[in-house]
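Asker: Fold the stuff below for me.
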Amino acid sequence: MGYLPNIVFAIILITGIGYFTRNIQKLSRNIKLGKDVDTSDAKAQRWSNMLRIAFGQSKMVVRPIPGILHIIVYLGFVIINLEVLEIIIDGLFGTHRIFAFLGSGYDVLIASFEVLAALVIVAVVVFWIRRNIVRLKRFLNPEMKGWPKTDANWILYIEFVLMLLFLTMNAADLQLQQMDVAHYTKAGAFPISQFIAPLFQDMSISSIIIVERVAWWLHISGILLFLNYLYYSKHLHILLAFPNTYYGKVKPKGQFENLEAVTNEVKLMMDPSADPFAAPDENAPVPEKFGASDVQDLNWVQLLNAYTCTECGRCTSECPANQTGKKLSPRKIMMDTRDRLEEVGKNMDVNKGQFVPDGKQLLGDYISQEELWACTTCNACVEACPVSIDPLSIIMDMRQYLVMEQSAAPSDLNNMMGNIENNGAPWPFNQMDRLNWAKES
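Answerer: Here you go, the predicted model:
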């Protein structure tokens, strides 16, 4: 019986990490369904972006209250989870507070863990109030109904419970240390749980040990469960924010990508030595589809963007089209892209790694033309995103497909392009008549 808890813990740990690894492999496969894109440029700037935006949370504090609260939760989970290493070692080898030999350094660590745990609880409560009582407008958009709303609340509940279990475990441990119970090494400083420990004073040693062990097991099991919940949650950004900010756009925000096939065609048209009647080159590669109608037409960075979306709604709250009542929500663009990508992935799971056409696509079944044409291409959504997501690039690729593959541009846009072609300007006036307004004045 002496080794049974260690064996059980090892099984739970291996199962949790194994399932997480499987989900990460599935995530990687789905992202790699996107087209290749060169991200080898501007490495210094990319590293700077990751350090400043992901690690430094620089874009979060643009809105100070949620920004500071998010930093608390972020630091809390990063630093407190350092203790997970100690828990894993203790669980595998039957030790207790294996790092106690660090002495005063260990006291400082545990004390900082506790203070952060308490701050995380406060931050989580404030976040819950903002979502469910204050009901901020950006959390009430149509795309935030159902699972997205439930998911957001579940994350807050899980974080609250994990921190509470951590403090309960420490409080029971402190009480056992004060009672000189064998195996409970006197180590650590407990600035928060010392106020909880008196609740156990009138309990028997065996009862307190049960409380400490139950809290310990639930805490580490909860962390492993939460780790595997990430794949199904918007909270996946705690892992993907770092690569996403590194691979994020480094070119000026107003600069759009030119299609090489179109550029070559224009160069050929402008080449005076080109023979317009020459037979087409039979060995020339077949031009790729212009733009994107489904997730496989997007590049892998755009698909990474979709999985990284935090659903915070900052992009949508800054979008002028959304503010004026248009149907467009940049957050919904990213959520729809992720949902479609997940649907494609499940299709491949069922069909042994091959995608079998299902009669659906991102354009039309998830994202409507009305949403796409409502965009003003102002880049407000790109600027607002705290983790360098680019909804505009997806919108532009899908617009490109509509114009160049479907000839489905709105009539006003077709009129404008016709005027540019015929008159050299967007307006329906002959070049000779452009200055008539000056004569009338």
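
Asker: contacts, neighbours, all on C-alpha from now
Answerer: Will do.

Asker: Could you measure from residue 172 over to residue 334?
Answerer: As judged by C-alpha to C-alpha, to the nearest Å, residue 172 and residue 334 stand 45 Å apart.

Asker: got it, and residue 38?
Answerer: Counting by C-alpha to C-alpha - residue 38 and residue 334 are separated by 22 Å.

Asker: Which one of the two is surrounded by more residues?
Answerer: The residue with more neighbours, out of residue 38 and residue 334, is residue 334; 27 against 8, by other C-alpha atoms under 10 Å.

Asker: mind listing what that one touches?
Answerer: 305, 306, 309, 391 (C-alpha atoms under 8 Å, 6 or more residues apart in numbering).

Asker: structure for this one too, so we can compare:
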Amino acid sequence: MGYLDNILFAIILCLGFGFFGVNIKKIIRNIKLGRDIDRSDNPSARWGNMALIALGQSKMVKRPVAGLLHIIVYVGFVIINIEVLEIVIDGLFGTHRIFSFLGAFYSILIGSFEILALLVLVAVLTFLARRNIIKLKRFIHSDLKGWPKSDANYILYFEVALMSLFLLMNAADFHLQLLGFGHYEKAGAFPVSQFIEPIFNGMNESTVMLLERAFWWIHISGILVFLNYLYFSKHLHILLAFPNTYFADLNPKGKFDNLESVTNEVKLMMDPNADPFAAAPVDENAVPVKFGASDVQDLNWVQLLNAYTCTECGRCTSSCPANITGKKLSPRKIMMDTRDRLEEVGKNIDANKGIFIPDNKTLLNDYITPEELWACTSCNACVEECPVNISPLSIIIDMRRYLVMEQSAAPMSLNAMMTNIENNGAPWQYNQQDRLNWKNEN
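Answerer: This is a model prediction of the structure:
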């Protein structure tokens, strides 16, 4: 490579990582729009969760076929990207296979990369078949349409292209090594691409070199495009799964958090020494506390991180008893809607120089309907099934709180139950004196 090639490569590299950095800053800004919540407790358990669930993929293998294929793709991409380091160094300094001085170990590395690349290709083609030929139910569900459905296929096409380019690049390189052409000295082992190499037989050496360089440039450019595509894709979970599992709720499933404002009110009512008529200091500039959530700014930042981390795999929806029985609720849609609304709010802020201008929209009603929220049975199946510890239920509960406590918009059956608890101390419409009459019945 000449100096101009090195400069061009450096420019492309800076542009790729620069654009990625700008988009990551937007995501962090959007996540910080959420309410503050303390998730700094029990760091050892949190690190353990991240190691076991995000790195170890422990929840993926609950569905063995998909889990094994996903691990192959995951491990393949992580390990093969070690090769990207060599490409970057070669591109910046004009070298070729800079790590070849490692000798036999280099051959083991390249050979391992090739075998993994082949396995990734097999796994990705299987994923494409599951989505487009077998058409598994959770991939053709009514909540997965338009861009989300296309996005899943686009990322798989990307992976096929990147792995194919890697093998073609190696095959052309290996062919030139066999010919002893130019600077292509023998380096590496090619257990897969050696079977591709014969396609270059009969070609002029210069033509093969041009093809090798073309595969090289398209491969590294494709990696940078892939990196920046993550921002627009559900595959952002490749990066966010790690913080998401670290900051996940460690409380037992089914334990709901109490609203601090309500807790303080109850404590005040139960304190015999408290003066109920004492006026609390009022901050005229303070924003009134909202019970529950009607928009993304009312959710906490971990819930917004959940929304960006959602893999759209549909395991939550396929396990949801409400959805299975035909109700409108889809936990996957809850997360996708939250992310879509958050992105809309972020674009509003960008368009208005850092300030959110009310747009007469909210997450509640404009994206998620009360019918969906009240269909939830609070069973935690969606939380249990999620491979990256996302909690759609926490968002559902916060939005239901808003409906009940801010709008008094609970279903009639729920209002009746709460009235009975208030008047009778039980969900049923019996006087307290009659509550034990059942024991007298035969």
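
Asker: so the longest helix anywhere in structure 2 matches what in structure 1?
Answerer: Counting residues, the longest helix in structure 2 under DSSP state H turns out to be helix 147-179. Here helix 147-179 of structure 2 aligns to structure 1 at residues 147-179, judged by TM-score structural alignment.

Asker: tell me the secondary structure for the closest residue in space to residue 155 of structure 1 that isn't next to it in sequence?
Answerer: Excluding its sequence neighbours, the residue lying closest to residue 155 of structure 1 (C-alpha to C-alpha, 6 or more residues apart in numbering) is residue 235, at 7.6 Å. Here residue 235 of structure 1 is helix, with the state taken from DSSP: H, G, I helix; E, B strand; the rest coil.

Asker: Residue 235 of structure 1 is in contact with residue 310, isn't it?
Answerer: Yes - if you go by C-alpha atoms under 8 Å, residue 235 of structure 1 and residue 310 touch, sitting 6.6 Å apart.

Asker: more crowded one of these two?
Answerer: Legend: neighbour count by other C-alpha under 10 Å for residue 235 of structure 1 and residue 310, higher for residue 310 (24 against 21).

Asker: Please, where are all the helices along the stretch 1-150 of structure 2?
Answerer: Here the stretch 1-150 of structure 2 has its helices, by DSSP state H, counting those that start in this stretch, at 3-31, 43-49, 64-80, 82-93, 104-132, 147-179.

Asker: And those: which comes nearest residue 296 of structure 2?
Answerer: helix 3-31 (9.5 Å; C-alpha to C-alpha).

Asker: check contacts around residue 135 of structure 1.
Answerer: Here residue 135 of structure 1 is in contact with residue 129 (C-alpha under 8 Å, 6+ apart).

Asker: Quick one: map it onto structure 2.
Answerer: Checking TM-score structural alignment: residue 135 of structure 1 goes with residue 135.

Asker: didn't residue 310 of structure 2 look like it was pressed against residue 234?
Answerer: Yes - between residue 310 of structure 2 and residue 234 there is a contact at 6.6 Å, judged by C-alpha under 8 Å.

Asker: Please tell me how far residue 268 of structure 2 sits from residue 159 of structure 2.
Answerer: On the measure of C-alpha to C-alpha, residue 268 of structure 2 and residue 159 of structure 2 end up 59 Å apart.

Asker: So for these two, which residue has more residues nearby?
Answerer: A count of neighbours by other C-alpha under 10 Å puts residue 159 above the other of residue 268 of structure 2 and residue 159, at 22 against 14.

Asker: How about the contacts made by the more buried one?
Answerer: 121, 124.

Asker: Apply 10 Å and report the result again.
Answerer: 73, 77, 117, 120, 121, 124, 125, 153, 165, 222, 223, 226 (C-alpha atoms under 10 Å, 6 or more residues apart in numbering).

Asker: so which of those residues comes closest to residue 197 of structure 2?
Answerer: Closest to residue 197 of structure 2, out of all of those and judged by C-alpha to C-alpha, is residue 165, at 13.0 Å.

Asker: Would you agree the closest one is in contact with residue 220?
Answerer: Yes - under the criterion of C-alpha atoms under 10 Å, residue 165 of structure 2 makes contact with residue 220 at 9.4 Å.

Asker: Closest to residue 365 of structure 2 out of the contacts of residue 159 of structure 2?
Answerer: residue 153 (30.0 Å).

Asker: who are the neighbours in contact with the closest one?
Answerer: 124, 127, 128, 131, 132, 147, 159.

Asker: Please apply the same query to residue 427 of structure 1.
Answerer: 415, 416, 417, 418, 419, 420, 434.

Asker: With residue 291 of structure 2 instead?
Answerer: 259-262, 298, 398-407.

Asker: circling back to that earlier point, can you redo the contacts of residue 159 of structure 2 as CSV, where the extra columns are distance to residue 362 of structure 2?
Answerer: Shown next, in CSV, are those (distance: C-alpha to C-alpha, whole Å):
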residue, distance to residue 362 of structure 2
73, 38
77, 38
117, 45
120, 41
121, 42
124, 38
125, 40
153, 30
165, 45
222, 37
223, 37
226, 32
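
Asker: Looking at the residues you listed, which one is closest to residue 430 of structure 2?
Answerer: residue 153 (57.3 Å).

Asker: so what's residue 216 of structure 2 closest to, chain neighbours aside?
Answerer: residue 169 (6.0 Å).

Asker: Remind me which helix or strand residue 223 of structure 2 belongs to.
Answerer: When elements are assigned from DSSP states H and E, residue 223 of structure 2 belongs to helix 205-229.

Asker: by contact count, what packs against the next helix or strand after that helix?
Answerer: Sequence-wise, the next helix or strand downstream of helix 205-229 of structure 2 (DSSP H and E) is helix 237-246. Here helix 237-246 of structure 2 touches helix 43-49, helix 301-309, going by 3 or more C-alpha pairs under 10 Å, 6 or more residues apart in numbering; DSSP states H and E.

Asker: Noted, bye for now.
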